[in-house]
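Visitor: Please work out how this folds:
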Amino acid sequence: MSAPQYPGYAPAPAAAKTNGLAIAALVSSFFISLLGIILGHIALNQIKTTGESGRGLAIAALVIGYASIAVAIIAFVVIGVAAANR
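Guide: Below is the predicted model of the structure:
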């Protein structure tokens, strides 16, 4: 015996699969910024071709990765200038 079919109701669509590289990019961007950036770009390319979800995760990984590298460069420059002026 199968479940009754009601007119006007379609089965719920399956949830889109989240790209695994997008998740890995976001997690790794907190620890190894360069890896997060690389994985984020690869994930965006895969998401574009496969239609998976996770675009926001990949973009967040890129933003965090690039911001971390920019902060590190600024910190090195400031420390270098401070050390040179001693």
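
Visitor: When you work out contacts or count neighbours from here on, use the C-alpha atoms and nothing else.
Guide: Will do.

Visitor: Could you list which residues are in contact with the residue most central in space within the chain?
Guide: Centroid-nearest residue in the chain, with CA atoms, centre = their mean: Ala58, separated by 2.2 Å. Counting by CA atoms under 8 Å, 6 or more residues apart in numbering, Ala58 touches 21-23, 25-26, 39-41, 43-44.

Visitor: before we go on, could you also do this sequence so I can check it against the first one:
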Amino acid sequence: MSDPNTTPSGTPDSQPAADSGVMPPAPPAAPAAPGYAAPAYPGSAAPAATPPSYQAPGYPQAAPAYGAAPAYGAAPGAYGAYQSGPKTNVLAIVSMIASIVGFVLILPVIGPIAGAIMGHISLGQIKRTGENGRGMALAGVIVGWVGIGLQVIGIIAWFSLMAWAVSQGSGSYSY
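Guide: I've put the predicted structure just below:
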């Protein structure tokens, strides 16, 4: 019994025989998409708009070379990293801390002197390098000099009190 879909050479109908040299017919073309136009609104004679063209999403540009400025609108730095400004002068921080520690009598003589000296040095460094910390340096200088002044006044008052106490005493004690 023979299959009704086969040819006399034994191949199915959908495939041509290798001997015949006849090609099968080409598949039918896909139907054309209908053209859609914008709806016409009453009273408007606007031409039909073309649909928007869609494009593949853009990928980010490569990072700029080291030291190059980023493009306008780009994130400042790799992966949106925090960009720091000028650093704070360390001597200004130490000056302020030493002055305050000396002012509250933890280091009564050394603190204000060290704070005032380091504050003056850090002000010069800040002026030369453009670092931050001028306010802390000024605080160190001011608190240092005020602390030194109060200690000098305190020492003078102490010796004055001792001199007055000695002058008030009598030369003899009676019991």
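
Visitor: Would you pull the TM-score for this pair?
Guide: The TM-score (TM-score structural alignment, normalised by the length of the first structure) is 0.83; 85 aligned residues with a CA RMSD of 2.5 Å.

Visitor: that older thread, can you add neighbour count, secondary structure and distance to Val77 of the first structure and give the contacts of Ala58 of the first structure back as a markdown table?
Guide: Listed next are the contacts of Ala58 of the first structure as a markdown table, based on neighbours: other CA atoms under 10 Å; DSSP: H, G, I helix; E, B strand; the rest coil; distance: CA to CA, whole Å:
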| residue | neighbour count | secondary structure | distance to Val77 of the first structure |
| --- | --- | --- | --- |
| Leu21 | 22 | helix | 33 |
| Ala22 | 29 | helix | 31 |
| Ile23 | 21 | helix | 32 |
| Ala25 | 30 | helix | 27 |
| Leu26 | 26 | helix | 27 |
| Leu39 | 24 | helix | 27 |
| Gly40 | 29 | helix | 27 |
| His41 | 18 | helix | 27 |
| Ala43 | 25 | helix | 32 |
| Leu44 | 23 | helix | 32 |
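
Visitor: can I get those residues in CSV with distance to Glu52 of the first structure?
Guide: Conversion of these to CSV gives the following (distance: CA to CA, whole Å):
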residue, distance to Glu52 of the first structure
Leu21, 11
Ala22, 10
Ile23, 12
Ala25, 15
Leu26, 16
Leu39, 15
Gly40, 14
His41, 14
Ala43, 10
Leu44, 10
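
Visitor: ok, back up a step: which residue lines up with the residue nearest to the centre of the first structure in the second structure?
Guide: Alignment note: Ala58 of the first structure maps to Ala137 in the second structure; criterion TM-score structural alignment.
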